[in-house]
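Undergrad: Sequence isn't available, so here's the structure alone:
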């Protein structure tokens, strides 16, 4: 009997150990594309032994988490822009995080004062211009509404989060009335209806469809690394707008802890890791984004584009105008 009890005890301990090992996981819902974040997640797994399960999506994660309710497996949600980040907060799908480590790694203006959201990387909303003309000595977002660019501008949908963020920043600086007038001017200067992604606009410049376009900074680096797209990047200048005024608009990717995170401890480990110098260095090296951790330098490729002045307006102040931005884009029928 004692032998049987001993065997039973050993089996129980073994089972408990297996259950504990199985529990060492974290579930990520991500708007960020796989190739952008998989290097960081693999490094995290190797470093901690915590398995990372990822659901990738282009849209609809907020609605999915709402449907799943308290049974949602989501632990951490990664967004590719500020609009999705604040949408999660507004829908009350997040919980505050208590971490001195994260707060030490991420500057105050790039995180929520209530610890509900954090920036992970920064990207500039650049203006690309054709090398068929001289590189602009100075160019501002406001210039895109001027007569000199009539029929010369390409852009993706105005309702895309990257452009909504830019319009929201314009509202924060200029007010609604002036921003609406600016949008009407930009729309009048379009060479074609808004379409495609940021890279497609640079391709259009290469093909002579337009002379200038809006695009995020890291896409320039990605095109330079792509054998089929390098010719597009080689055909344009990357310009940092508003250097003599408030500075270039900077959008962010970000992270939150899901409201019902079943693996809260591992979620915190992952969030702390993503803010660390190690992960931020991978972001900078592989994705050519600007790290939010001030201890981490940009990649050599990004450094070659030159230093620039970023708009110091807090992300929360810009995001507060996102609904107004969407309304103005509808009012001017920007995409039509």
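TA: Now that the structure is in, tell me what you want to look at. Values in this document were obtained by computation on a predicted structure and should not be read as measured data. Numbering: from 1, shown residues only.

Undergrad: hey, let's count contacts and neighbours off CA atoms from now on
TA: Noted.

Undergrad: Now do stretch 253-272: distance to the chain's middle.
TA: Put simply, stretch 253-272 sits 17 Å off its chain's centre (CA atoms, centre = their mean, to the nearest Å).

Undergrad: again, but for stretch 232-246
TA: So, by CA atoms, centre = their mean, the centroid of stretch 232-246 is 19 Å from its chain's centroid.

Undergrad: got the buried residues for that stretch?
TA: 232, 233, 234, 235, 236, 237, 238, 239, 240, 241, 242, 243 (16 or more other CA atoms under 10 Å).

Undergrad: now stretch 306-318
TA: 310, 311, 313, 315, 318.

Undergrad: Need the contact partners of it.
TA: The contact list for stretch 306-318, computed with CA atoms under 8 Å, 6 or more residues apart in numbering, reads 82, 109-112, 165, 168-169, 172, 240, 243, 246-251.

Undergrad: now do stretch 72-81
TA: If you take CA under 8 Å, 6+ apart as the criterion, stretch 72-81 is touched by 26-32, 65, 85, 161-162, 251-264, 267, 271.

Undergrad: Among those, name the ones in strands.
TA: Using DSSP state E, 26-30, 251-258 are the members of those that sit in strands.

Undergrad: how about the helices of the stretch 151-300 of the chain, start to end?
TA: For the stretch 151-300 of the chain, applying DSSP state H, counting those that start in this stretch gives helices covering 161-174, 176-188, 198-206, 217-225, 230-234, 264-274, 277-282, 300-303.

Undergrad: Buried among the contacts of stretch 306-318? Need that as a selection in PyMOL.
TA: Here is the PyMOL command that selects the buried residues among those (16+ other CA under 10 Å):
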select buried, resi 82+110+111+112+165+168+169+172+240+243+247+248+249+250+251
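
Undergrad: With distance to residue 54 as extra columns, can I get the ones in strands among the contacts of stretch 72-81 in a markdown table?
TA: A markdown table is the format used below for the ones in strands among the contacts of stretch 72-81 (distance: CA to CA, whole Å):
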| residue | distance to residue 54 |
| --- | --- |
| 26 | 9 |
| 27 | 6 |
| 28 | 5 |
| 29 | 6 |
| 30 | 7 |
| 251 | 24 |
| 252 | 20 |
| 253 | 17 |
| 254 | 16 |
| 255 | 14 |
| 256 | 15 |
| 257 | 14 |
| 258 | 14 |
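
Undergrad: Against that first model, consider the following:
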């Protein structure tokens, strides 16, 4: 297994059955994972090791930072798997030649077609819905538009009542990229400008946004669903509810956390086994700790999520999320959305 020095600013966590060994040359793990996802990975990887005997270490960092690291390391990279938290990032990594194509009937059967690369370079492993959230003491759900719930937050009736994430968030950028893809740039710009005209309150993270809604500082907003699940687990009286957006239209915007086997992996066989396990027997271990939805339709979501009811999701277009990201960023700037 190749080894390189660790870059500053990255966190390395070892999940090796025999104990610690942070990318060391002393009894190295069988698999090395570069991941921008850090939700309860220890539990999932420990379960995988227990079932298969294949040991795993992972290095935690920012998507863009880890991708640049992979590219710079080239053939000397120790990484066997690159895991990201946005479909656009998966597409981008594949477009830059960082994944190898897999042939896996197990993954093809477990992961819906729009949640995986058509050439088998990457696979979605967990779904997160970016949808409308609201304070039930301030908003009657009958008030919320069901055809295009995202655009409708620009209706003047919501003026001064809306909270959203900042323009630098990948979730915001992917949502806007999907609006460009669905409606064209001109209409997408009109939608974002209508949010700005409604004096949207911009929050630096989804927890801050949800806490503002819970406290009555704003009434409605857009958030990833799993943050609501986390908050409700800690406080069942938390005053935020999920509304599945655009159920009479294009469906609720969904993004994915996913992964692929790196081009320069020297243990691609075991790396593929890990991806297959995460998409099948390990799905619940991978998604439940973060209140995410399984990508595998044969795996039931955890009880809290199931209680919110089924929803129609917007098809995921990873190429659009990735290739239109720069356009989305420019559009947000043009609309003075900060």
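TA: Looks like it came in fine. Just so we're clear, the structure is a prediction, and the values are computed from it rather than from any experiment.

Undergrad: ok so, going back, adding distance to residue 78 of structure 1, write the helices of the stretch 151-300 of structure 1 out as TSV.
TA: Output for these, formatted as TSV (distance: least, CA to CA, whole Å):
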stretch	distance to residue 78 of structure 1
helix 161-174	15
helix 176-188	30
helix 198-206	20
helix 217-225	17
helix 230-234	28
helix 264-274	10
helix 277-282	14
helix 300-303	23
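
Undergrad: between those helices, which one is nearest to residue 149 of structure 1?
TA: helix 176-188 (8.6 Å; CA to CA).

Undergrad: residues in contact with the closest one?
TA: Applying CA under 8 Å, 6+ apart, the external contacts of helix 176-188 of structure 1 come out as 142, 144-146, 150-151, 153, 167, 170-171, 324, 328-329, 332, 334.

Undergrad: Over which residues of structure 2 does it lie when aligned?
TA: Across structure 2, the stretch matching helix 176-188 of structure 1 (TM-score structural alignment) is residues 185-197.

Undergrad: mean shift of the matching stretch relative to structure 1?
TA: When structure 1 is overlaid, stretch 185-197 of structure 2 sits 0.9 Å from its aligned residues on average, using mean CA distance after the TM-score superposition for structure 1.

Undergrad: so what corresponds to residue 41 of structure 2 in structure 1?
TA: Checking with TM-score structural alignment, residue 41 of structure 2 has residue 37 as its match.

Undergrad: burial count for its match?
TA: As a burial measure, residue 37 of structure 1 scores 18 neighbours (other CA atoms under 10 Å).

Undergrad: Regarding it, which helix or strand does it belong to?
TA: helix 34-48 (DSSP states H and E).

Undergrad: Please state the offset of that helix from the chain centre?
TA: 17 Å.

Undergrad: in that helix, what counts as buried?
TA: Of the residues in helix 34-48 of structure 1, 37, 40, 41, 44 count as buried by neighbour count, 16+ other CA under 10 Å.

Undergrad: which one of those residues is nearest residue 22 of structure 1?
TA: Checking these one by one against residue 22 of structure 1 (CA to CA), the nearest turns out to be residue 44, at 16.6 Å.

Undergrad: ok, now which ones touch residue 168 of structure 1?
TA: Counting by CA under 8 Å, 6+ apart, residue 168 of structure 1 has contacts 318, 319, 320, 321, 322, 324, 325.

Undergrad: Tell me who's in contact with residue 239 of structure 2.
TA: 135, 136, 137, 213, 214, 215.

Undergrad: Of these - the most surrounded one?
TA: Going by other CA under 10 Å, residue 213 tops those with 26 neighbours.

Undergrad: Can you tell me the closest non-neighbouring residue to it?
TA: In space, and not counting its chain neighbours, residue 213 of structure 2 is closest to residue 219: 5.3 Å by CA to CA, 6 or more residues apart in numbering.

Undergrad: which residues does the corresponding residue of structure 1 for that neighbour contact?
TA: Residue 219 of structure 2 maps onto residue 211 in structure 1, with residues paired by TM-score structural alignment. Listed by CA under 8 Å, 6+ apart, the contact partners of residue 211 of structure 1 are 129, 130, 152, 153, 154, 205.
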